[in-house]
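> Sequence and predicted structure are below.
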Amino acid sequence: MLDKAFDPAAMEARLYAAAEAAGVFSADPARPAAPFTIVIPPPNVTGSLHIGHALNNTLQDVLVRWRRMQGRDALWMPGTDHAGIATQMVVERLLAAQGQERRAMGREAFLRRVWEWKAESGGAITRQLRRLGASLDWPRERFTMDEGLSRAVIEVFVTLHKQGLIYRDRRLVNWDPKLLTAISDLEVESREVKGTLWTLRYPIEGAPGRFIQVATTRPETMLGDTAVAVHPDDPRFADLVGRFAILPLTGRRIPIIADAYSDPEKGTGAVKITPAHDFNDFEVGRRHGLPMPNVLDPEARICLEEIAGELAEIPGVAEPDFVRALAGQERFAARKAILEKLEALGLLEKAEPHTHQVPHGDRGGVPLEPRLTWQWYCDAATLARPAIEAVETGRTVFVPKQWENTFFAWMRDIQPWCISRQLWWGHQIPAWYGPDGHIFVERTQQEAEAAARAHYGREVALRRDEDVLDTWFSSALWPFSTLGWPERTPELAKHYPTDVLVTGFDIIFFWVARMMMMGLHFMGEVPFRHVVIHGLVRDERGQKMSKSKGNVMDPLELIDAYGADAVRFTLCALASPGRDIKLSKQRMEGYRAFATKLWNAARFLEMNGVRPDPAWKPADAKGMLARWLLEKADAAAFEANRSLEAFRFDDYASGLYAFLWNTYCDWFIEFAKPVLNGPDGPEKEEVRGVAQHVLGLALRLLHPVMPFVTAELWEKLGYGDAVALTTTPYPEGREAAAEAGAALVDQAIEAISAIRSARSTLNVPASAVLPLRVSGAQTQGIRAFAPQIMRLARVAEPEFVAAAAEGAGPGAFCAAMGAELFLPLAGVVDLAAERARLGKERARAEAERAKLEAKLANPGFRAKAEEAVVAETEERLQDAAAEIARLDAALTRIAN
């Protein structure tokens, strides 16, 4: 007998451990079954499960469990990412707490310590994924720094270098002066900062008393200015183009150039060009062949090595000694000193408050510096072309399709990809330097030494490049490196390309696109057939979750409170294509109640003698109630499959919710109660038979999204072993068919629902048993199920008449599939008072709708209000319209 109370905590860990131990989550390339493959977006080894992970992995698990039950050889590849910067930071903090520092330790000792940390503490997220119920093929778990994946990374780097697609270049990068490394665009966080816009006066050479004014938020970089740019068509500066300005403080002559980058409508119309410290200026510098001196060192301190020989003494303009004294000063301290000196020289025109976006490192937390450094680059433009073509021709399809435009926009304007990082934790670049700087890129040091001997004709000492590769480089190989490439493994042969990638829109550029490029280049085929993009999980008001707002929801805490099934079902039910998810604990509570409802219904049936009966044949069912339920179950199975085929997780969940809660629990069981409570006989046996058959089918339909409660009921009720449900065939179903007998049940249900709605709207006392008059050409369902209608709608035995309302006095109209129902209400309800009450409610709802429509029609509101506030207002407008429609329907029911 099932326990009286449904307790997720009592079953989840036990059921998951049993399934994992039984190996039912594992694929087998030797099986003749068709493959179905998903690779997990590898979470950082430093990470813990957050609500975005919970959404992403729930959707993947639903697909994998569904395909596994369909008989596919389903492989869900697990693994974690080494997360270069994040992991190095974690370990460095641990070392600092012990009074140690990585540079003092040396590279080898530090890396040993990182591996120790990874073995002891890394990968907590994989344990947390188990709590969520994720049915990953754990024996195949990979790590981006494991031996096999490292071999793949080296093979790709060396091959691309020999093909001319990886090269070394001196370009600007986003530089973190705290972490002392280049970082990817993904790790750049723009923050709004209240700063100052300073206007500086640069003297014109040979024109005493004449200046060109430039505005800047970063006066400390002026030491590296190599030009002033003006727009070619700006008449204010036409006579200055080709002449020189004198750079204050340094005395260096810098040309005044014409370039469309300068906007005549902004600032002074002239801009200082500092190619080594601004991305736009770098491009201007390249177009005009300008020098590009660095004036900030890796820690963002003033360095003068590249301009020291160009300092000149010019009274009132340039002071070399002052500039030399800046060497080694931190950038913001230098800024203050420079501004004070410019003001003293009369070269600071003005300072204005200025709010602007300043790039910060998302991990270091300090303002970043565009920095000109030697780095390794990948020719992304060449690799992008086949990837663009693959999406254009439909070999890879984005769901929703509009995300293809995002993909194309970035890929068609792709820039060289900086793949090197100045870290110790990561894949060290397989490049060695000879005594003269000649570079040897090989798979091993032995191969590099052999190449050096061939080049120099003798033995030479080689120095290995100390940089490591961007984390995204190794994760770009994930779909094929995890399957054993560069070896031709059975897994690779069977499971590449993968079927689906489920991910967030925020990494389309940084991961999805790069997997497309690498997969096509090295495998000759797209890495996945579909890319399913889900939205962000926001709070119930539509605001982005953040610790500062205090609205973060921890999925592990939610699992503790509501159970993994409820968390999974909520996320699935809210995952509408193209929309962010507004998550609330109320929804979790509602879906926890859904699991409880299923449990209680199963317990009720068990108490009434319903047991699994494999011999029971649906084709033998004759009664209307049984045929109706079988038809609904077939349709629910058909729609579940169709929804999952289309990646409509919300439709899948909502369809099963409606079928189980409404059709099975509310209507079928309520209609069946008199039969189950009655004498034994063929009718009771049929009701028991269809109840057990459809409950078993429902458990299978629901298993992909609610694996724990379904497995527990499957075993406890006697359908089979809990673990076996994982591979039990998934029902196929069929499209809804209009069966005459089943339609009669629908008519009875519609009658009950209409009567209940009328009673509620008109405040009919719950204890009142109302007369019911029925007319119309189609009344068979009401006749056949009159006892159920009487019991469930609290009405007297129906009176079948020619005209339901004729001669019946005041009352309320209802309709039910061709039948007209009338509820005489004389002496029960004051209909005039109810009409007045409903009219007042409608007037209030109409006023609310008008107010909200006016608010949304105001362009100022839409421009200034937060996105979440606008969305909430639109929802309130929809609610007001729905309330008006409800009240209108209620008013039309009332008859004098």
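Noted; the coordinates are in hand. Residues are numbered from 1 along each chain as shown.

> From here on, just use CA atoms for contacts and neighbour counts.
Will do.

> can you pull the contacts of the residue positioned nearest the centre of the chain?
Nearest to the geometric centre of the chain sits Gly504, at 3.1 Å (C-alpha atoms, centre = their mean). By C-alpha atoms under 8 Å, 6 or more residues apart in numbering, the contact set of Gly504 is Asn56, Ile533, His534, Gly535, Leu536.

> would you turn those into JSON lines with neighbour count?
Output for these, formatted as JSON lines (neighbours: other C-alpha atoms under 10 Å):
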{"residue": "Asn56", "neighbour count": "23"}
{"residue": "Ile533", "neighbour count": "24"}
{"residue": "His534", "neighbour count": "24"}
{"residue": "Gly535", "neighbour count": "19"}
{"residue": "Leu536", "neighbour count": "22"}
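
> dropping in the other structure now:
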Amino acid sequence: MTEETANMLDKTFDPAGIEAKWYGHWEANNLFRPERPDAAPFTIVNPPPNVTGSLHIGHALDNTLQDIVIRYERLRGKDALWVVGTDHAGIATQMVVERQMEARQDKRTNYTREGFIEKVWEWKAESGGTITGQLRRLGCSMDWSREQFTMDPHFTKAVVKVFVDLYNQGLIYRDKRLVNWDPKLKTAISDLEVETREVQGNFWRFRYPLADGVRLADGSDHIVVATTRPETMLADMAVAVHPEDERYASVVGKEVILPITGRRIKIVPDEHADPALGTGAVKITPGHDFNDFEVGKRAGIAANQMLNMLDADAHVVQVADGLIPDEFIGMERFDARKAVVARLKATPHGEGSLLVPHVTKNKEGEEVEHDAEPRTIQTPYGDRGGVVIEPWLTDQWYVNAAVLAQKPIEAVRSGAIEIVPKTWEKTFFNWMENIQPWCVSRQLWWGHRIPAWYGFNKDESGVPVAWRPGSDSPNPSVNDVQVPFVAETFEEAQVLARKYYDGIQSDAQFEAVPDASAGGLSLVGGFVPLWRDSDVLDTWFSSALWPFATLGWPDEDAPLLKKHYPNDLLVSGFDILFFWDARMAMQGIHFMKEVPWKKLYLHGLVRAADGAKMSKSKGNVVDPLGLIDQYGADALRFFMAAMESQGRDVKMDEKRVEGYRNFATKLWNAARFCQSNGIVASTSVTAPAATSAVNKWIIGEVVETVTALDKAMAELRFDAAAGTIYQFVWNSFCDWYIELIKGSFDEETKAVAGWVLDQILVMLHPFMPFVTEELWSKLGARKHELIVAAWPAPDAQVDAEAKREVEWLIALIGNLRGAKVELGLAPGSRLTAYLPDPSEATRGIITRNPVAIDRLARLDAIHFAPAPAGAAMQVGAGDANIVVPLEGLIDVGAEKARLAKALAASEKERDSLDKRLSNPAFVEKAKPEAIDKARADHAHHSAEATRLAAALARLG
């Protein structure tokens, strides 16, 4: 497509055909990253979508914004690299494959770990590229030639190295702590994968008898505790009361006898207990509640002493002290809840039972007892498993995030990382300064397996516990302390193990075994057993390396790494600020000694039209692919940009999407008009010479538009950038310039019009790449495609005189047309105007533009004389107040009455809404959508009142 003759544009704009044609052409010709070895780099990485995913409306927003930036920088001549890839999505992918197996009456456990992973790779090869095809439909100009996957060998190498290095630096360790446990998936999950739902539950109150005859100050022989999870009392280890709560001061340090188990537990002072909440006494189950875990630690209970009463399926198991009665063992947790309540209700205590009833009154005023008080409870659910999450005490791998967080905090404070909008900095600092250890292990088969091997602890002779070469029955306990050997390979782990076991012979053999139980059997044969950790790493751990591992690290001499790290910008939803963005900052600074990106842009969520969060259960989810099918990708992209205002969510509005399709159609028709009048592609980057005011004016408008666009893009004001180009194309070019030059297509005008249309296509291209590329190709012979064209450099100035002249004409024509509409005059009706004593500048404008005034303003003449007596309207233009006689055209009295009545109605509505919006009670209590509607109505009636008042003023 280098020197071919321009083809006439079709009468109808058809987005679908254009999009399919041009995307394939761009990708096939490597135009997303043209060879620019000497150009300045500009780099962004996409938040890698799950390999299982499909394009949702949030992806559409996130990737549209990135594509606008990368296309803009490419047009500015940068070596623009947009790194693309997908995330292996450990839990989601394993679930997808297991569901497919279930449909075939198959299951994961029918295979070895390696066999199952082969099934996952087969699934990826067949079905794992859905979202990448959908990103192409959106128009994303990513460097697909270097598409990444977090399970690729080069990426896996980086992940393993990071884990081993952090471990050797003391920043990764193994610890026993509470995690969010999904009993269905049988794995720990991150906070991001937990969704809180409001569930109708109960609040039970129980009596815990005081031990050794101790009584409270009021004489009670028990403490009443309240809970929403009665089953956990089987593993209670303390009762907490506030240190300043006088009701319990005499029993702090004493014990209660726990019902059912008979366990004696202490009453401990802790500020976690709120004297004003419930009874002020709180049961503490440190092995099954995050708050209780911290209380337990403060009370001196070590994590390895905390009781764990549930297995991975959330069924009751015996605890270390063996005090849970056999009848509860094996019960599912919610069945155990019912059984515990029933047992306590049946156990007498004083005049009642250990269950304290909840008392209400019926309609007759009589007291009625209930087992529990109904409560709406915020309950955690796994977003994929769909079951209630259980806080569960397990051994997991943790990153010392508090240490790694220090450098990113400093980077944001110093400005090395700029967060946009700046308002997010406070949230960032608050989270990072209070960051908790990061659990990075997951109990899955699919993912990066943790590079750690275990062996039995050594005894005093430096050999594995009870290991004796040639012994027939060493019989080690699999519960013996195990020591980890963290290394990138099994061979390296053996070296570490040989060094650790300093009592074994130099020729002792190591054996890789499946687990500790198999390790015990290995000892019989005289081998030193090592078994690999069965867990995999949290997906966020690997994706935290995205800005540098995708560029070739750990090869520090990789050309891409040298040129494109640090990245220039990261565009991300605010909802993954901590789960991904902050962790990239931690890992990037730690391993690269430099920030991963210079600027972090956080956008909002795309919400339903009423402002509600989209969800499948509400039925308000919008499919971006459906919008592309209906209106085209360009229209959806422009909507996303125009609605993206820093710090605010985007409200979905299909009418606006349709409106931007109409915008593309308007440009298409304007280009067709130009083409049909001999206006073709420009051969100049700089502005052509111009002598007429209208041509000078439109060149100046291009200059101002480019300046405003550059400013908006530098500030990442996508809404301002979209609004700038929209106003220029629709108003300045289509509505006014084309109207003003009709019938005057001299060579100068053709040259200017062709140049301006080219500038429009280049400036609009980042927002609407498909329609602009098509128009670029059809308007004349080109040396290159629009995607790799040059950003506008007009090398021209705004001509103030020409600007004043054309804006005067636009004001006259626009105000006169508006006045006709207000007064009910036909748009084509011809009028005569009068302007006594015009300024010299105004007189000159009128004198130089009789054709435009006659054709567009529909004025026979503007007489420089006083208007004749009688009814008239006044129309402003610049410093002129032009009088247009209305005698015989309308009933002025009736029109004044109509306008006055309409004005009074609008003012009444405006003032009423103003009063409502000024009322704090309304603003605080009303639903957000009601407030938004009131504000919109207020703006409408305010504008209408202003318009009607102006119309009345025109009539004199």
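Arrived safely. If you're wondering where the values come from, they're calculated on a predicted model, not measured in any experiment.

> Skipping its backbone neighbours, what lies nearest the aligned residue in structure 1 for Pro48 of structure 2 in space?
Using TM-score structural alignment, the partner of Pro48 of structure 2 in structure 1 is Pro42. Residue nearest to Pro42 of structure 1 in three dimensions, not counting chain neighbours: Thr80, with 4.5 Å by C-alpha to C-alpha, 6 or more residues apart in numbering.

> now the strands for the stretch 701-850 of structure 1?
773-775, 799-800, 811-816, 819-824 (DSSP state E, counting those that start in this stretch).

> cool, the stretch 251-400 of structure 1 as well?
253-258, 270-273, 348-361, 369-378, 397-399.

> what range in structure 2 matches the first one?
Strand 253-258 of structure 1 falls opposite residues 264-269 of structure 2 when the two are matched by TM-score structural alignment.

> After superposing, tell me the mean distance of that stretch to structure 1.
Mean deviation of stretch 264-269 of structure 2 relative to structure 1 after superposition (mean C-alpha distance after the TM-score superposition for structure 1): 0.9 Å.

> Check the offset of that stretch from the chain's centre.
How far stretch 264-269 of structure 2 lies from its chain's middle: 45 Å, per C-alpha atoms, centre = their mean, to the nearest Å.

> And the strands in the stretch 551-700 of structure 2?
So, for the stretch 551-700 of structure 2 - with DSSP E, counting those that start in this stretch - the strands run 567-573, 597-603, 606-607, 650-651.

> Pick the most buried one from the ones you listed.
strand 606-607 (a mean of 24; mean count of other C-alpha atoms under 10 Å).

> So which bit of structure 1 is it matched to?
Against structure 1, strand 606-607 of structure 2 falls on residues 537-538 (TM-score structural alignment).

> contacting residues around that stretch?
Contacts for stretch 537-538 of structure 1 (C-alpha under 8 Å, 6+ apart): Ile51, Gly52, Leu55, Lys544, Met545, Asp580, Ile581, Lys582, Leu583.

> What of stretch 663-679 of structure 2?
8-9, 11, 13, 634-635, 680, 729-730, 734, 738, 745, 750-751, 753-754, 757, 771, 775, 779.

> Find me the equivalent region of that stretch in structure 1.
Using TM-score structural alignment, stretch 663-679 of structure 2 pairs with 594-610 in structure 1.

> Please identify the buried residues of the matching stretch?
The neighbour-count criterion (16 or more other C-alpha atoms under 10 Å) identifies 594-606, 610 as the buried residues of stretch 594-610 of structure 1.

> before we move on, back to that, possible to save the strands of the stretch 551-700 of structure 2 as JSON lines with distance to Met306 of structure 2?
Below are the strands of the stretch 551-700 of structure 2 laid out as JSON lines (distance: least, C-alpha to C-alpha, whole Å):
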{"stretch": "strand 567-573", "distance to Met306 of structure 2": "39"}
{"stretch": "strand 597-603", "distance to Met306 of structure 2": "41"}
{"stretch": "strand 606-607", "distance to Met306 of structure 2": "44"}
{"stretch": "strand 650-651", "distance to Met306 of structure 2": "47"}
